[in-house]
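>>> got a predicted structure here, sequence first:
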Amino acid sequence: MYRTVDQLDRVVERLVATAPEVCTRLPLPETSRQGRAIAALRLAAPDGPPVDERPGVLLIAGTHARELMNPDLLVELAVDLIAAHRTGADLVLGARTWTGGELRALLGAVSIHLLPCVNPDGRTYVLTVDDMWRKNRRDNPGTACDGVDLNRNADILWGVTEGQTSCTPCTDIYCGPAAFSEPENRNVRHLLDTARIDHFVDVHSFSELVIYPWGHAPNQTTDPAQNFRTLPTGTCRPLGRPGYAEYIAPDDLAEFRRVAGRIVDEIAAVRGRRYSPEPGMTLYPTTGTHSDYAWSRHLSDPALARTYGYTIETGPAGDDAREAFHPRDPEPIKREVESGLLGLLQVAAGGAGADAPSTVTG
């Protein structure tokens, strides 16, 4: 039911062969821990501004190996966009219809970067050995335990063991021996370093959430001096600051809420599932996550452009964790989240209809 890593790669190859004027395969500089080549896909139609001058969006998935539906979701999003580009066909996602004209406009206005499977070694291990494996397949010397949680390994308060982050290799939430120690994560950083990326989404499962910063502490909008740049990193201890709250500028918080709300509305338009928009801390505290890193970059280095970073948690929680991570029927979940991602792309494009679902049927 779920695609293998090779099958995901073949979809990308077919898209590039079918629509080379729109699709560009972007080989990434690092292979996985087990030597697998990794590539991203860029979608940008030629009938628009120069690609490097357009708003850019980076969508990634497969960071956690057992969350199988999300890499499939990203390649299917690419297939649907290319189908609309070539035929002008509308895209019907449950009760939400995206017109061919809307989808073509997105391809002409936005540079869309997709990294469908950040963690190919982990996905292969899930499909062949252990269907609940979460991490990559790093060998951790001196232990019997393998793997790093790639969504705890980024350089944003790395190694601060707040909440669901650990320095213990045998846990599922091991942050690794150093920030960006993992080649799979350095590929994500490479895309952020080399492309204009205005919006970033890391697609995960589960809990029906649209998450925005911050993950390590509650948000506050009044004290700019209380910010992550003043906190120690690599401590392998919690923050140890009772009452600490992380600063976020009021305008930025309003923008995060606006865009998260648009994603939520587009998801709900498909079949009525209402995802919750919330700061990452509301789910549980974390450090070293991709979405917080994407947002933090311009705060750490003002020479960098700002990138609004989100995490989407696809699908509902339930008593059966396996069913939540890789459901027997992922199609309704993939359709609704595809609509949410199209809403984000429309926001990035800044075009007409960027504030509400524009075509609803049924």
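Perfect, I can see it now.

>>> please count neighbours and contacts with C-alpha atoms only from this point.
Will do.

>>> can you pull out the helices in the stretch 1-150 of the chain?
Remark: helices assigned in the stretch 1-150 of the chain by DSSP state H, counting those that start in this stretch are 5-18, 69-87, 100-109, 120-128.

>>> the helices in the stretch 251-362 of the chain, which residues?
280-283, 290-300, 321-325, 331-349.

>>> re earlier: mind putting the helices of the stretch 1-150 of the chain in CSV, distance to Asp265 and mean neighbour count included?
Converted to CSV, the helices of the stretch 1-150 of the chain look like this (distance: least, C-alpha to C-alpha, whole Å; neighbours: other C-alpha atoms under 10 Å):
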stretch, distance to Asp265, mean neighbour count
helix 5-18, 29, 16
helix 69-87, 18, 21
helix 100-109, 17, 21
helix 120-128, 30, 22
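
>>> can you say which of those helices is nearest to Ser207?
Taking C-alpha to C-alpha, helix 69-87 is the member of the helices of the stretch 1-150 of the chain nearest to Ser207, at 13.7 Å.

>>> verify the contact between Leu41 and Leu28 for me.
No - if you go by C-alpha atoms under 8 Å, Leu41 and Leu28 don't touch, sitting 10.2 Å apart.

>>> and the comparison structure, right after this:
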Amino acid sequence: MTSCLPNFIYQWIDFVARDYSFVTKFQVGVTSQGRPIYGLSIANGVGTAQKKVIYVDALIHCREWITTATTIWTFKEMLTKSEYSSMLDDYDWYFIPMINIDGYVHTWNGNRLWRKTLSATATSSCTGVDGNRNWDVNWGGDGASPRPCDLTYHGPFPHSEPEVRHLSYFIMENKDQIQVLLSVHSYSQLLLYPYNYDLITIADNDVQLHNISKAVCEAMYAVHQKTYTYGRGAETIYVASGVTMDWAHEAANIPISYTYELRDTGEYGFLLPADQIIPNGEEFLAGLVVLVQEAQNPVASGYRPNEA
């Protein structure tokens, strides 16, 4: 039974693509074990022919179940409730709810806290690569391990993992349309922006990223009074090289790029109870409403001062 778990997500994708004429199912690629990675393209035809896109992905770390559950709940709300129709009018969307599908199956069948992919390692008996250390931006730098048995193993070379490689192709093919990229993780209640790979490099639109994240976190707090901390990734969580967000901003030139870390702050961690899916989704959606509004404001260039 558990070997069919991704089918529930596949079925949801099929249902949405069937029920909404402006939603299209697409395949990004396949995992190392051959499972398809599907996404949804949401384009309602309102607005300009070259409407900008917001890209959202989840579950590159397979133990972070809440990321897929929260983002699916969020898009369900956006599609079914008229109060969110402007979000679909202002932007088109790409949504990839499950990246590390092999690992997700493993978290059900073997190790609930498995993090990495399940690719074979030629030089070690240890399996898998940390997909969020495998991107070709400062690959192999601080915060990523060269040791195959470590949780943060960066892989034998950049984009060695098919999950990462196929996503990079897809993002690059659509980079001129994608204005916002959101990679959703858990846990810690954080909203991070570039750069994660060192404490020195600062994004050219640092002020814009700072201002948007401040507004988003305030909106998230207003829902259930859960505090989300925001800031440059290296300062706010830790230095980590080869992450999605940094690659999207630096290599694909996507101006607004964030990593979300959803609930909680450690009480349950990766084992967040199911009764927190909807409250977490309500926070995420409230922040997303504000992000859509703020992203349309003129770009504020320059750098903010370091803050205590």
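Perfect, I can see it now. Values in this document were obtained by computation on a predicted structure and should not be read as measured data.

>>> Provide the TM-score value for the superposition.
Comparison of the two superposed chains (TM-score structural alignment, normalised by the length of the second structure) gives a TM-score of 0.89, and 291 aligned residues with a C-alpha RMSD of 1.9 Å.

>>> just to revisit the earlier point, among the helices of the stretch 251-362 of the first structure, which is nearest Ala37 of the first structure?
Using C-alpha to C-alpha, the nearest of these to Ala37 of the first structure is helix 290-300, at 20.7 Å.

>>> helix or strand: which one has the residue nearest to the spatial centre of the second structure?
Geometric centre of the second structure, nearest residue: Ser183, 1.5 Å, by C-alpha atoms, centre = their mean. Per DSSP states H and E: Ser183 of the second structure is located in strand 178-186.

>>> sorry, back to before: please name whichever of the helices of the stretch 251-362 of the first structure is nearest to Tyr247 of the first structure.
Judged by C-alpha to C-alpha, the one of the helices of the stretch 251-362 of the first structure that comes nearest to Tyr247 of the first structure is helix 290-300, at 11.0 Å.

>>> what are the buried residues along the closest one?
290-297 (16 or more other C-alpha atoms under 10 Å).

>>> would you format the residues you listed as JSON lines with distance to Val12 of the first structure included?
Formatted as JSON lines, the buried residues of helix 290-300 of the first structure follow (distance: C-alpha to C-alpha, whole Å):
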{"residue": "His290", "distance to Val12 of the first structure": "23"}
{"residue": "Ser291", "distance to Val12 of the first structure": "24"}
{"residue": "Asp292", "distance to Val12 of the first structure": "28"}
{"residue": "Tyr293", "distance to Val12 of the first structure": "27"}
{"residue": "Ala294", "distance to Val12 of the first structure": "25"}
{"residue": "Trp295", "distance to Val12 of the first structure": "28"}
{"residue": "Ser296", "distance to Val12 of the first structure": "30"}
{"residue": "Arg297", "distance to Val12 of the first structure": "29"}
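
>>> distance of the residue lying farthest from the centre of the second structure relative to Asp102 of the second structure?
Outermost residue of the second structure with respect to the C-alpha centroid, by C-alpha atoms, centre = their mean, is Thr123; its distance is 29.9 Å. Distance of Thr123 of the second structure to Asp102 of the second structure, given as C-alpha to C-alpha, to the nearest Å: 21 Å.

>>> okay, now Ala254 of the first structure: neighbour count?
Ala254 of the first structure has 12 neighbours, counted by other C-alpha atoms under 10 Å.

>>> and it, what pairs with it in the second structure?
Residue correspondence to the second structure (TM-score structural alignment): Ala254 of the first structure is matched to Val207.

>>> which among the helices of the stretch 1-150 of the first structure is found nearest to Ser339 of the first structure?
Ser339 of the first structure lies closest, by C-alpha to C-alpha, to one member of those: helix 69-87, at 9.1 Å.

>>> ok and that closest one relative to helix 100-109, angle-wise?
On the basis of axes from the mean of the first three to the mean of the last three C-alpha atoms, to 10 degrees, helix 69-87 of the first structure is oriented at 100 degrees to helix 100-109.

>>> angle of helix 69-87 of the first structure against strand 199-205?
Angle of helix 69-87 of the first structure versus strand 199-205, following the same axes, to 10 degrees, is 130 degrees.

>>> so where do the strands sit in the stretch 51-200 of the first structure?
All strands of the stretch 51-200 of the first structure, identified by DSSP state E, counting those that start in this stretch, fall at 56-61, 91-93, 96-98, 111-115, 199-205.

>>> which of these is buried the deepest?
With neighbours taken as mean count of other C-alpha atoms under 10 Å, the strands of the stretch 51-200 of the first structure reach their highest mean count in strand 111-115, at a mean of 27.

>>> got JSON lines for the helices of the stretch 1-150 of the first structure, with distance to Leu157 of the first structure too?
Shown next, in JSON lines, are these (distance: least, C-alpha to C-alpha, whole Å):
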{"stretch": "helix 5-18", "distance to Leu157 of the first structure": "31"}
{"stretch": "helix 69-87", "distance to Leu157 of the first structure": "26"}
{"stretch": "helix 100-109", "distance to Leu157 of the first structure": "35"}
{"stretch": "helix 120-128", "distance to Leu157 of the first structure": "24"}
